[in-house]
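Asks: Give me the fold of what follows.
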Amino acid sequence: MDHLTVVDHPLVQHKLTIMRDEATSTAEFRRLLREISQLLAYEVTRELPMTTKKIKTPMVEMDAPTLAGRKLALVSILRAGNGLLDGMLELVPSARVGFVGLYRDEETLEPVQYYFKAPSELNDRLVIAVDPMLATGNSSAAAIDLLKKEGAQNIRFLCLLAAPEGVARMKEAHPDVPIVTAALDERLNEKGYILPGLGDAGDRMFGTR
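Replies: Next up is the predicted model:
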């Protein structure tokens, strides 16, 4: 799976184990999701374009490395994507932010759109779409469809957990979009939830049912 990167850093895996535990509180789950998103962000932004600018240190002048091009765009797939978004914004506070509102029809497992707002000039930005769970892949593929229609050309997808079914669906729909995740789990159950998974990420973030 050359389009899939699993971040196996010990801190990522340790924090993910705590998040999977059903005994972990809502507050702790939110805190860990924010922390793990920052660790995943290092991987998904690894190839950001660079240039140099002249600065003066307390010692000498130098040509120092700095980010090049337009500021990247972070796009949260609501509602659970906001948990990853918050942590990434702490790392990249100048990023532009967009939102895709989708919910999954529990009968068909197909995505239903209810909101979409994207930054301008997506064609000139690295766009990182974020959603904790890549389950069936239908909502993620639909979100990428919307971003491409807005002109996005350089897109990456960041998630906490992925199922093989979702990875395959994304590869089929958007083979040009790399996926970065903390774990590739076993499979989906009959209701489209990831196994072993961690339950519904949104519910665990916000304490809802």
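Asks: contacts, neighbours, all on C-alpha from now
Replies: Noted.
Asks: Quick check: residue 142 vs residue 101, distance?
Replies: As judged by C-alpha to C-alpha, to the nearest Å, residue 142 and residue 101 stand 11 Å apart.
Asks: correction: residue 165
Replies: 22 Å.
Asks: repeat for residue 128
Replies: Taking C-alpha to C-alpha as the measure, residue 128 falls 16 Å from residue 101.
Asks: What is the distance between stretch 183-202 and the centre of its chain?
Replies: Going by C-alpha atoms, centre = their mean, to the nearest Å, the spacing between the C-alpha centre of stretch 183-202 and its chain's C-alpha centre is 16 Å.
Asks: gap between the two ends of that stretch?
Replies: Using C-alpha to C-alpha, one end of stretch 183-202 lies 18 Å from the other.
Asks: swap in stretch 145-164?
Replies: Distance between the two ends of stretch 145-164: 20 Å, counting by C-alpha to C-alpha.
Asks: Second chain to compare with the first, below:
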Amino acid sequence: MKDHLTIVKHPLIQHKLTMMRQKDTTTAVFRQLLREISQLLAYEVTRELPMTTRTIDTPLCPMDAPVLDGRKLALISILRAGNGLLDGMLELIPSARVGFVGLYRDEATLQPVQYYYKVPDHLGERLVIAVDPMLATGNSSAAAIDLLKASGATNIRFLCLLAAPEGVARMKEAHPDVPIVTAALDERLNEKGYIVPGLGDAGDRMFGTK
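Replies: Down below sits the predicted model:
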């Protein structure tokens, strides 16, 4: 992927995102919409996967047919909200290897604090897609990418539902080699580090917590 930031403006994605933004959307509907959008975004973020061919037999004749090449890609969920994107993507790419980065944002400093890290082996030989619905300050995302690179990952993409200009700038500064794919670039962050207009706290809305 050549562009640092790709905004996927597919009509179905934009329509579903509008439904997710509405404050009266229920937890169950929010979760289902996120699953559906994640599959549509997965189509974009995996657009340039390496391919090879293998010989197969159709009901009529043999043919050389295209198949994915190399090691299975790795999906890395930035906990906890990343699991909402992960679930939908796994339905589309069930053979993917899965990892988890546990980070929470210190509400006073807005800086990420790590509490869990478990990823597949051979990251350097895989396409690694890190997923988190919200790219807000970018601090947690940049920290997660730091950890993945320390584990050997070199081909990394970041997939999110919403991004703020501040988060995109932070990621570009920290990791200019990591393309970002998102459904929308919103206006700004508020004083608490939330994306505006945004959709609130994605984790709380997904899991029904406050």
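Asks: Now compute the TM-score of the two chains, please.
Replies: For these two chains in superposition, a TM-score of 0.99 is obtained (TM-score structural alignment, normalised by the length of the first structure); 209 aligned residues with a C-alpha RMSD of 0.8 Å.
Asks: circling back: neighbour count winner among residue 128 and residue 101 of the first structure?
Replies: Set side by side, residue 128 of the first structure and residue 101 show unequal neighbour counts under other C-alpha atoms under 10 Å, the larger going to residue 128 at 25 against 18.
Asks: mind listing the strands for the first structure?
Replies: Assignment of strands within the first structure using DSSP state E yields the ranges 4-6, 50-56, 61-67, 73-78, 96-104, 111-117, 126-130, 133-134, 154-162, 179-184, 187-188, 194-195.
Asks: Now do the third one and strand 50-56, the angle between them.
Replies: Between the axes of strand 61-67 of the first structure and strand 50-56, defined by axes from the mean of the first three to the mean of the last three C-alpha atoms, to 10 degrees, the angle is 150 degrees.
Asks: how about strand 61-67 of the first structure: buried residues?
Replies: Along strand 61-67 of the first structure, not one residue counts as buried under the neighbour rule (16 or more other C-alpha atoms under 10 Å).
Asks: How about residue 153 of the second structure: what's its closest non-neighbour residue?
Replies: Of all residues beyond its chain neighbours, the one nearest residue 153 of the second structure is residue 124 (4.3 Å), with distances taken as C-alpha to C-alpha, 6 or more residues apart in numbering.
Asks: residues contacting the one you found?
Replies: If a contact means C-alpha atoms under 8 Å, 6 or more residues apart in numbering, then residue 124 of the second structure has 151-155 as its contacts.
Asks: how long is stretch 16-33 of the second structure from one end to the other?
Replies: With C-alpha to C-alpha as the measure, stretch 16-33 of the second structure spans 6 Å from end to end.
Asks: try stretch 195-209 of the first structure
Replies: Between the start and the finish of stretch 195-209 of the first structure there is a gap of 19 Å, counting by C-alpha to C-alpha.
Asks: Please apply the same query to stretch 121-141 of the second structure.
Replies: Between the opening and closing residues of stretch 121-141 of the second structure there is a gap of 21 Å (C-alpha to C-alpha).
Asks: Show me what counts as buried in it.
Replies: Taking 16+ other C-alpha under 10 Å as the criterion, stretch 121-141 of the second structure shows 123-141 as buried.
Asks: which ones are touching residue 74 of the second structure?
Replies: With contact taken as C-alpha under 8 Å, 6+ apart, residue 74 of the second structure is in contact with 96-99, 120, 123, 126-129.
Asks: same thing with residue 125 of the first structure?
Replies: 69-73, 152, 154.
Asks: any chance of those in a markdown table, with distance to residue 12 of the first structure too?
Replies: Listed next are these as a markdown table, based on distance: C-alpha to C-alpha, whole Å:
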| residue | distance to residue 12 of the first structure |
| --- | --- |
| 69 | 29 |
| 70 | 29 |
| 71 | 26 |
| 72 | 23 |
| 73 | 23 |
| 152 | 29 |
| 154 | 25 |
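Asks: Now rank the residues you listed by neighbours and give me the top one.
Replies: Using other C-alpha under 10 Å as the contact criterion, the top neighbour count among those goes to residue 73, which has 25 neighbours.
Asks: when you align them, which residue in the second structure goes with that residue?
Replies: The equivalent of residue 73 of the first structure in the second structure is residue 74 (alignment by TM-score structural alignment).
Asks: From residue 124 of the second structure, how far out is the residue nearest to residue 210 of the second structure when sequence neighbours are not counted?
Replies: Leaving out its chain neighbours, the residue that sits closest to residue 210 of the second structure by C-alpha to C-alpha, 6+ apart is residue 204, at 5.6 Å. As defined by C-alpha to C-alpha, residue 204 of the second structure lies at a distance of 33 Å from residue 124 of the second structure.
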